[in-house]
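Q: build the 3D model from these lines:
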Amino acid sequence: MEFDKKIYEGIFIERPNRFNAKVLLNGEELTVHVPNTGRCREILKEGTKIFLREELNPTRKTKYDLIAAMKGDMLINIDSQIPNKVVNEALLNRKIDTLHKYSKINREKTYGKSRFDFKLSTEDEKENYFLEVKGVTLEDNGHCMFPDAPTERGARHILELIEAKKEGYGAGILFLVQLDNVETFSPNDERDPEFGRALRLARENGVDIMVYNCKVDKNMIEINKKIDIIL
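A: Next up is the predicted model:
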């Protein structure tokens, strides 16, 4: 998908809280919104080149969103709203092998106490599939991990997927790595052991676990290819 808003290059200064950052844009220090409540400490470091998306909504307190940053020579998209849009585009274009047969795509559907990102159905609606999407930005020497901070909600979603699978639905979780040039993925057991345990339990119960990296540019992002999962 290509971004339909103007993108500007700046320099990261600091992140005083989860929602905002201070950046330098054309020599001026500005406060911008960070559309990712994760820590992103390995990415957002003082002096890092970052990319801002212009937002022209007059009711906003900030004019820009910080959507991407350089880590060495890698460009990482950190916008937490992007993964669902990228996966939706991939589903429409039949780019996800496991899910080819599902032609009907519905967003934000509830099962149990969880609201999953997608409910997919075959044309005759005899087969239904719940899909949860997680954006991944944490990378170390070509290996990526999720989450970068504890997420009780994430583990709960996985357990609900297991229940959906037991009741006869298709169920899967797709980790979308928001960068290229990574080869492997694993749950981040050090930062959230409960999530890792839930993910391994999901695999044992037949829940699909998929990991794709992305082609990323300052003006676009799209799903690329599967990478290996280490559980």
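
Q: going by C-alpha atoms from here, please, whenever you check contacts or count neighbours.
A: Fine.

Q: residue 43 touches residue 72, doesn't it?
A: No. Residue 43 lies out of contact with residue 72 (C-alpha atoms under 8 Å); the separation is 9.4 Å.

Q: ok, the two, which is more surrounded?
A: Neighbours were counted for residue 43 and for residue 72 using other C-alpha atoms under 10 Å; residue 43 has more, 22 against 9.

Q: go ahead and list the helix or strand containing that one.
A: Using DSSP states H and E, residue 43 sits within no helix or strand.

Q: mind listing what it touches?
A: Each residue near residue 43 by C-alpha atoms under 8 Å, 6 or more residues apart in numbering is listed here: 69, 70, 71.

Q: and the second one, how many neighbours?
A: What it means is residue 70. Using other C-alpha under 10 Å, residue 70 has 16 neighbouring residues.

Q: does it sit in a helix or strand, and which one?
A: Going by DSSP H and E, residue 70 is in strand 64-71.

Q: run this one through as well so I can compare:
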Amino acid sequence: MKFSPPLVRGTLVKRYKRFLADVTLEDGSIVTAHCPNTGAMTGCAEPGYTVYLSESDNPKRKLKYTWELAKTFDDHFIGINTHNANKLVAEALDNKVLDEFSHIDTWKAEVTPPTANSRFDFALTHQDTTEYMEVKSVTLRDTDKGYFPDAVTQRGAKHCLELARLAQSGIKTSLLFCVQHTAITSVHIAKHIDPNYAQSVKTAADAGVAILAARCTIDEQKLILNQSLPVFL
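A: Just a heads-up that it's a prediction; the model follows:
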């Protein structure tokens, strides 16, 4: 996923009201950007971070800029825009860069299985078989460990239990953690933040849901999901 036109560089002043971030651009002006991330963003929104914004020419938008990337004080990139996670997975599926899904022939986004009560991010088809995948974006970091979730997520727990129910009925399912932080080398379930979600992931794994993780290569020009990582429950 390449950024076109090129991103605008600045320095983070503050993130506030969840969806807003003030940024000082290189010309000294301060702009307010949309923050497309509803999570706690722990460690991702420190004042003084170098940040990168996409710029829209849509006159109907209230905010011209969207916050896409951050660069930590120890020079690691973070993908801020959680909406990019599904785009990155779709690109990886098309390019067959993840071994776990290299067998997939076609995919559809945002699909509700006939027997399910939840819509999942992807329906994946191989020959006459359809499997389902849910994607979660990971940016919470402690040293080189990534954690999900960064806040309590009842919706995430519900998705895990729905995946488990499908798996028990014989349908192949997977939960894929899309890691948008270049410092992270493994993914862990954040029991200390949301024990209910942790239990739901364990229930899903015990039912046969594949629990997977993959990390992005990130720089100011592009995001590419291309490296599988271990997951620890």
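
Q: the top helix by length along structure 2 against structure 1, how far on average?
A: The longest helix of structure 2 (DSSP state H) is helix 154-168. Here the mean offset of helix 154-168 of structure 2 against structure 1 after fitting is 0.7 Å, by mean C-alpha distance after the TM-score superposition for structure 1.

Q: in stretch 153-160 of structure 1, what's buried?
A: 154, 155, 156, 157, 158, 159, 160 (16 or more other C-alpha atoms under 10 Å).

Q: and the second one? What does it align with in structure 2?
A: Pointing back at residue 155 of structure 1 there. Under the alignment by TM-score structural alignment, residue 155 of structure 1 pairs with residue 157 in structure 2.

Q: contact partners for its match?
A: Taking C-alpha under 8 Å, 6+ apart as the test, what residue 157 of structure 2 contacts is 196, 197, 200, 201.

Q: nearest residue to the second one in space, please, no chain neighbours.
A: In space, and not counting its chain neighbours, residue 197 of structure 2 is closest to residue 157: 4.9 Å by C-alpha to C-alpha, 6 or more residues apart in numbering.

Q: how close does the one you found sit to residue 134 of structure 2?
A: 11 Å (C-alpha to C-alpha, to the nearest Å).

Q: then residue 13 of structure 2?
A: 34 Å.

Q: tell me, what residue is most central in structure 2?
A: In structure 2, the centroid-proximal residue (C-alpha atoms, centre = their mean) is residue 137; its distance is 2.0 Å.

Q: by contact count, what packs against the helix or strand containing that residue?
A: Assigned by DSSP H and E, residue 137 of structure 2 belongs to strand 129-138. Counting contacts by 3 or more C-alpha pairs under 8 Å, 6 or more residues apart in numbering; DSSP states H and E, strand 129-138 of structure 2 packs against helix 84-95, strand 120-126, strand 145-148, strand 173-179.

Q: most tightly packed of the ones you listed?
A: strand 173-179 (a mean of 25; mean count of other C-alpha atoms under 10 Å).

Q: how about the contacts made by residue 20 of structure 1?
A: Taking C-alpha under 8 Å, 6+ apart as the test, what residue 20 of structure 1 contacts is 31, 32, 33, 34.

Q: how close does it get to residue 59 of structure 1?
A: Between residue 20 of structure 1 and residue 59 of structure 1 the distance is 16 Å, computed by C-alpha to C-alpha.

Q: just give me the match in structure 2 for residue 215 of structure 1.
A: Using TM-score structural alignment as the criterion, the counterpart of residue 215 of structure 1 in structure 2 is residue 217.

Q: can you report how many residues lie near its match?
A: Per other C-alpha under 10 Å, the neighbour tally for residue 217 of structure 2 reads 17.

Q: now it: which helix or strand?
A: strand 210-218.

Q: which other helices and strands does that strand contact?
A: strand 77-79, strand 173-179, strand 223-229, strand 231-232.

Q: the ones you listed into JSON lines, with extra columns for distance to residue 3 of structure 2?
A: Listed next are these as JSON lines, based on distance: least, C-alpha to C-alpha, whole Å:
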{"stretch": "strand 77-79", "distance to residue 3 of structure 2": "12"}
{"stretch": "strand 173-179", "distance to residue 3 of structure 2": "18"}
{"stretch": "strand 223-229", "distance to residue 3 of structure 2": "8"}
{"stretch": "strand 231-232", "distance to residue 3 of structure 2": "29"}
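
Q: these: which one's closest to residue 1 of structure 2?
A: For these, proximity to residue 1 of structure 2 was assessed by C-alpha to C-alpha; strand 223-229 is nearest, at 5.2 Å.

Q: so how far does that closest one sit from its counterpart in structure 1?
A: With mean C-alpha distance after the TM-score superposition for structure 1, strand 223-229 of structure 2 averages 1.3 Å from its match.
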